[in-house]
Every structure is written in structure tokens, then in C-alpha cells.
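**Q** Below is the sequence, then the predicted model.
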Amino acid sequence: MSNKVIKGLPLGMVFGLGMLLSVQSCREQPKEKSSETAEKNSIQDDGFISLFDGKTLNNWEGDTTYWRVENTILVGEITPETLLKSNTFLIWKGGEPKDFEFKTEFRISENGNSGINYRSELLDTIPFALRGYQADIDGKNNYTGQNYEERKRTTLAYRGEKAAITSQKDPDIPGSLRANVDKNAWQSRTVLESLGNSDSLRTQIKEGDWNECHLIIKGNRLQHFINGILMSDIIDNDTINRKFSGFLGLQAHRGPPMKVEYRNIRLKEL
């Protein structure tokens, strides 16, 4: 307020206006700070960081024939003109997480086959290929939620299983890794308990709609949740083949044309 205006007013009114402005200022300032603090604390308390900005493939590496960003969603798509000879991955280049929680939402077409790889290694012989643990996802929900190890021990736990994994027999014999796989499942494993009937658990997964995948990976304990329900749980005691860190990646599986979508991709290292 200018001096000219103050001089034209009674002293009491000037004092009253000053008090009013002071109170107004005190009310507004803490509100802004409180809002900023609450937002900051929410991020810190949650502990998750976003791995996908909703606009670009920054910090991800893959074949853009199959991967793109569309309407803030990360899309993997195989068309009749771009059929794959081998599985391809979109690989996160921000590190090789060890112990972590991972959350994302996914939607997949009926003929789709995808998955979330973690603690995986890059292959030198095939571009954009990963070898390692995978949270399996498919459009018909035959496998969604299970733990499948890509290019290695194959199925470690079917949906509805808590299992302990051990090393193959005669690990020093060349080729014994593949010899320990039968009917696309690792043979040196013991089912410790049931998490529920596979078909009953399947009813908790929405077909053609968005589902949440939540992975809790700590030490040799690997847990896969879909929509908040524990679908598979393994304790990996295989000292020869298990991994404690590695790359994260999203899979587009060879096969018929299909589409898979991911959003809200987040990581919290433990």
C-alpha cells in the first residue's frame, strides 16, 4: 500500500488493514508449504521410482519395430508383417537391480505372450535377448503369474505353487542343464505348499483389461503377485544357476500377431 493512500485514511483503519493483510499472508503461506511437503513426503514414503516417462523410450533399449509409446502407454506389438524368429525384449538400461519391488499394469491381447524379465543377462548372439527369471504373462491366462526362466531352467513354479528349487544332478556333465528339464519344467524342485488352485487363481486375472503385476524379489525368495494375489513363490536354492542381480526387460514373444501394453512401471530397490 502506498504512503499516499495511508495518509488519506484514519489511523485505526490503516492499522486494521495491516492486521488483515498479515493474517491473510500467514494463512496462505503455510498452505503452500504444506502441499509441497505432503507431495514430497508421499514420494519418499512410497519409495518407488518411475521407469517410464509416458512419452519416450528414454533409458530403454529395444527394437523399435516392435516397441513404441502411444497415448502415454508403452506398447509392444507384432504384426503379420513383422513376425519374430526369436523373442525380443525392451531392456531397461538404468541398472541391474538386486533386491527390489517392481510394479506395473499390463493389458494383453488374447493371442499375446509376454513377460517381465528380471535378474537377467544379455545374450551376445541374439539382439535384444535376455536369459533369466520371468514373471510370465499371456492373453489366455494359462501361464500368467508363474515363474518361468527364459532360455535356462524353464518353469520353476506354476501358478498356485510355492516351490523350492535345487541344483540339477551331475552339474559337471556337459548338457546336464537341458537334461534336467522335462515337459518344459525344471525337475529339481519341490512343491512346498499350494497357494490355491491354478484355475481358481486364474479367475482373479482380467482378460483383455488392465491387471497389476507386483514382484517382490529379495535374496533367493521370488514372489509374483497379480492384482494383489500371490500367484507363485519360489525359494531358489540352486547355487549353480540362480542369479542375485541382472537386467529388467519386457518381452514380446515370437508367435502370432499380438499386442501387449504396459503403464505405471515402477521400481523400489530394497
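**A** Now that the structure is in, tell me what you want to look at. These numbers come from a predicted model, not from an experiment.
**Q** rest of the way, CA atoms for contacts and neighbours
**A** Will do.
**Q** Pull up the gap between Phe128 and Lys40, please.
**A** 36 Å (Cα to Cα, to the nearest Å).
**Q** In terms of neighbours, single out the busier of the two.
**A** A count of neighbours by other Cα atoms under 10 Å puts Phe128 above the other of Phe128 and Lys40, at 19 against 11.
**Q** wait, what's in contact with Gly54?
**A** Shown in contact with Gly54 (Cα atoms under 8 Å, 6 or more residues apart in numbering): 69, 71-74, 263.
**Q** what about the helices in the stretch 151-270 of the chain?
**A** Ranges of helices in the stretch 151-270 of the chain, per DSSP state H, counting those that start in this stretch, are 176-179, 198-202.
**Q** Buried residues in the last one, which are they?
**A** Judged by neighbour count (16 or more other Cα atoms under 10 Å), helix 198-202 contains these buried residues: 198, 201-202.
**Q** ok, back up a step: PyMOL command for the buried members of the contacts of Gly54?
**A** With 16+ other Cα under 10 Å as the criterion, this PyMOL line picks the buried residues out of the contacts of Gly54:
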select buried, resi 69+73+74+263
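**Q** Among the contacts of Gly54, which are located in strands?
**A** Within the contacts of Gly54, residues falling in strands by DSSP state E are 69, 73-74, 263.
**Q** and the residues you listed as TSV, adding distance to Gly112?
**A** Listed next are the ones in strands among the contacts of Gly54 as TSV, based on distance: Cα to Cα, whole Å:
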residue	distance to Gly112
Val69	18
Ile73	17
Leu74	15
Arg263	17
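**Q** from the residues you listed, which single one is nearest Arg189?
**A** Within the ones in strands among the contacts of Gly54, the smallest distance to Arg189 is 33.6 Å, found for Arg263 (Cα to Cα).
**Q** I'd guessed that closest one sits against Gly76; true?
**A** No. In this structure Arg263 lies outside contact range of Gly76 using Cα atoms under 8 Å: 11.7 Å.
**Q** any idea how far Cys26 lies from Gln168?
**A** Distance, Cys26 to Gln168, using Cα to Cα: 70 Å.
**Q** Comparison target below:
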Amino acid sequence: MKKLKNLAYSSMCLSALLLATACNGNTSEKKAEVGQDSTIQDSEEQGFVSMLDQNSLNGWEGDSTIWSMKEGVLSGEIKPGAELKNNTFLIWKGGEPGDFVLRAKFKISDKGNSGINYRSERFTELPYALKGYQADIDGKKNYTGQNYEERKRTTLAYRGERTEIREIEDGLVAEAKGNAWTNRRVLDTIDNLETLKNAIKSEDWNDMEIVAEGNKLSHFVNGKLMSEVIDNDSKNKNDKGLIGVQVHVGPPMKIEYKDMQIKILK
């Protein structure tokens, strides 16, 4: 009888061990899958701070005829007959971070054009205008995820590219030409362009993550790395600056953001 009891106990232990091993294996596989494309982790990870108020534009500065906040959703809208003459931004008043991780969900109308600016400075010739790095967003999914530098060097990395922005050496001409910076060098392609485009949802909520660490700037959408820039241009790069969300000139449109949070790395 005692031997039977020991045998039963041993069998139970072995079953528990096999179950735990299987669970751990599945968890490791999931972590590996996520790690291939994104640094996105549990939304409850410590160190992140919410950037949006629930029902007001507290903490932000911009044109309240365009921007509104209701039930946790930030909306920027151009209505018919009220088209813009210049791009306009809602600017975060929480500081000028350098190294950080920013996460947000966005939804944009079919004809919309927007983006999240960071490490930016004010373009003082116009109200609520910024110049600097931008994680691009558009309703047609032509540019979403690329790195476009507003009012400065223009395109630094198209979607699907890992690029280096080289130092401007003596005798070297660097300029914005064909809507891209001539002193950019493509180091690598990230993924198939069609695969990246198909990872973006039309007129639905998408996850955006911006990771700025030193001279490396990475943009993720729905867990996929869309573009990455290594900025070695000491004359033009910014190591810190303002954050803002954009409504671009063009036809009537709507951009929405929610669950925006930031973790300052240094």
C-alpha cells in the first residue's frame, strides 16, 4: 500500500513538472516573438506616466477650435470650410525629454495626415508650430511609421529603412532634395514593404511606440519596427526637445489619440 502511495505521488509530481515546463516554454516563445519586432511590454510596466487628461486639454497648448479631449480620447479635426493654411500642433507642456519611450494609440480618417513630433523646437514664425523629428501618420498608409523631420531635413528614413544620417564634412553638400535628406545612407531594410503596410489598420486603432535613445530613433506600429535612424549629424540633430501631435494642411480630416504615456530614460 505504501509503495502504491509513493508511486501515485511521484506520478503527480512528474505531471506538474511537465505542465510547468510546457507553460514556461510557451511564455518564452511569446516573448521571443514580440522581441523580434518591438520593445512593447505590459502596459502596467513601472516608470510610464500618462500624458493625457480624461476630459480636458490640461498639460497641452494648442488651438482649441481644432483639438478637444473627451472620455480619454484626444481629437484633432479639420471640418469642411475650415481648412488650415499651415500645419498646427498640440504641444505637450510636460518638459523637453531626450531619451524616452512614448506609447500611444491612434486612429486616423482615410484622408488624414498627422504625426507625433519629438525632440522638437518651436517654429516661432507661426503659432503652435514645431520643427523636428516626427513619427509620421497618414490615412492612406503611405508614410505611417517613417521618420520625417518637420521644417528641417525632411525624410530621414522611409518606412522599411534603417538609415544613418552622416556627419556633414568639409566640402560636402547636404540638403533636402526630392523630400529627403541627401546625406542619408540606407544601412539595411527592415522588412517587406507590403508586410509593414498591411500591419497598419485603416480607420481603426493602432499602437505607436517611439523609442529615442542617444542618436538612435526607432518607430514601431502594432509591434512592427517601421523605421530606424542613427543620427550622426552633429550640426542638425537634437538630443532633446518638445513633444507635439499634428494636424496637417489638406482636406477635412480627423486624428484621434488615446492611452498616451511616456517613460523618461534620462
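**A** Done, it's in. In this text the structure is predicted, and so the values were computed from the model without any measurement.
**Q** ok so, going back, hmm, which of the contacts of Gly54 of the first structure are common to the second structure?
**A** Mapping the contacts of Gly54 of the first structure onto the second structure (both residues aligned by TM-score structural alignment, their matches' Cα atoms under 8 Å) leaves 69, 71-73 still in contact.
**Q** Is it possible to get JSON lines of those that adds distance to Thr56 of the first structure?
**A** JSON lines is the format used below for these (distance: Cα to Cα, whole Å):
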{"residue": "Val69", "distance to Thr56 of the first structure": "6"}
{"residue": "Asn71", "distance to Thr56 of the first structure": "11"}
{"residue": "Thr72", "distance to Thr56 of the first structure": "9"}
{"residue": "Ile73", "distance to Thr56 of the first structure": "10"}
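**Q** ok, which stretches of the stretch 101-250 of the second structure are strands?
**A** For the stretch 101-250 of the second structure, strands defined by DSSP state E, counting those that start in this stretch occupy the ranges 113-122, 130-138, 147-149, 154-157, 161-165, 176-177, 180-181, 184-189, 206-213, 216-221, 224-231, 242-247.
**Q** Using JSON lines, lay out those together with distance to Ala20 of the second structure and mean neighbour count.
**A** JSON lines is the format used below for the strands of the stretch 101-250 of the second structure (distance: least, Cα to Cα, whole Å; neighbours: other Cα atoms under 10 Å):
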{"stretch": "strand 113-122", "distance to Ala20 of the second structure": "43", "mean neighbour count": "24"}
{"stretch": "strand 130-138", "distance to Ala20 of the second structure": "41", "mean neighbour count": "25"}
{"stretch": "strand 147-149", "distance to Ala20 of the second structure": "43", "mean neighbour count": "25"}
{"stretch": "strand 154-157", "distance to Ala20 of the second structure": "44", "mean neighbour count": "25"}
{"stretch": "strand 161-165", "distance to Ala20 of the second structure": "40", "mean neighbour count": "22"}
{"stretch": "strand 176-177", "distance to Ala20 of the second structure": "57", "mean neighbour count": "12"}
{"stretch": "strand 180-181", "distance to Ala20 of the second structure": "52", "mean neighbour count": "18"}
{"stretch": "strand 184-189", "distance to Ala20 of the second structure": "39", "mean neighbour count": "16"}
{"stretch": "strand 206-213", "distance to Ala20 of the second structure": "32", "mean neighbour count": "22"}
{"stretch": "strand 216-221", "distance to Ala20 of the second structure": "33", "mean neighbour count": "22"}
{"stretch": "strand 224-231", "distance to Ala20 of the second structure": "30", "mean neighbour count": "26"}
{"stretch": "strand 242-247", "distance to Ala20 of the second structure": "45", "mean neighbour count": "24"}
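**Q** Switch the ones you listed over to TSV; also include distance to Glu61 of the second structure.
**A** Compiled in TSV, the strands of the stretch 101-250 of the second structure are given as follows (distance: least, Cα to Cα, whole Å):
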stretch	distance to Glu61 of the second structure
strand 113-122	12
strand 130-138	12
strand 147-149	21
strand 154-157	24
strand 161-165	31
strand 176-177	30
strand 180-181	30
strand 184-189	33
strand 206-213	21
strand 216-221	24
strand 224-231	28
strand 242-247	9
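**Q** Can you say which of those is nearest to Thr21 of the second structure?
**A** Judging these by Cα to Cα, what sits closest to Thr21 of the second structure is strand 224-231, at 28.9 Å.
**Q** And Ile217 of the first structure, how close does it get to Gly132 of the first structure?
**A** Here the criterion is Cα to Cα. By it, Ile217 of the first structure lies 13 Å from Gly132 of the first structure.
**Q** hey, where'd the helices end up in the stretch 1-150 of the second structure?
**A** 2-37.
**Q** coming back round to it: got JSON lines for the helices of the stretch 151-270 of the first structure, with distance to Phe100 of the first structure too?
**A** Output for those, formatted as JSON lines (distance: least, Cα to Cα, whole Å):
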{"stretch": "helix 176-179", "distance to Phe100 of the first structure": "28"}
{"stretch": "helix 198-202", "distance to Phe100 of the first structure": "24"}
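**Q** Which one, of those, ends up nearest to Lys259 of the first structure?
**A** Across the helices of the stretch 151-270 of the first structure, closest to Lys259 of the first structure is helix 198-202 (Cα to Cα), at 20.3 Å.
**Q** Where does that closest one end up in the second structure?
**A** Helix 198-202 of the first structure corresponds to residues 193-197 in the second structure, going by TM-score structural alignment.
**Q** Figure out how far the matching stretch is from the centre of its chain.
**A** Relative to its chain's centre, stretch 193-197 of the second structure lies at 17 Å (Cα atoms, centre = their mean, to the nearest Å).
**Q** Next, the mean deviation of that stretch compared to the first structure.
**A** In the superposition with the first structure, the average deviation recorded for stretch 193-197 of the second structure is 1.3 Å (mean Cα distance after the TM-score superposition for the first structure).
**Q** what does Val181 of the first structure align to in the second structure?
**A** By TM-score structural alignment, Val181 of the first structure lines up with Ala176.
**Q** thinking its match is in contact with Arg153, fair?
**A** Yes. Ala176 of the second structure lies in contact with Arg153 (Cα under 8 Å); the separation is 5.6 Å.
**Q** Any idea how many residues pack against Pro80 of the first structure?
**A** Using other Cα under 10 Å, Pro80 of the first structure has 9 neighbouring residues.
**Q** corresponding residue for it in the second structure?
**A** When the second structure is aligned by TM-score structural alignment, the residue opposite Pro80 of the first structure is Pro80.
**Q** List the contacts of that match.
**A** Contacts of Pro80 of the second structure by Cα under 8 Å, 6+ apart are 251-252.
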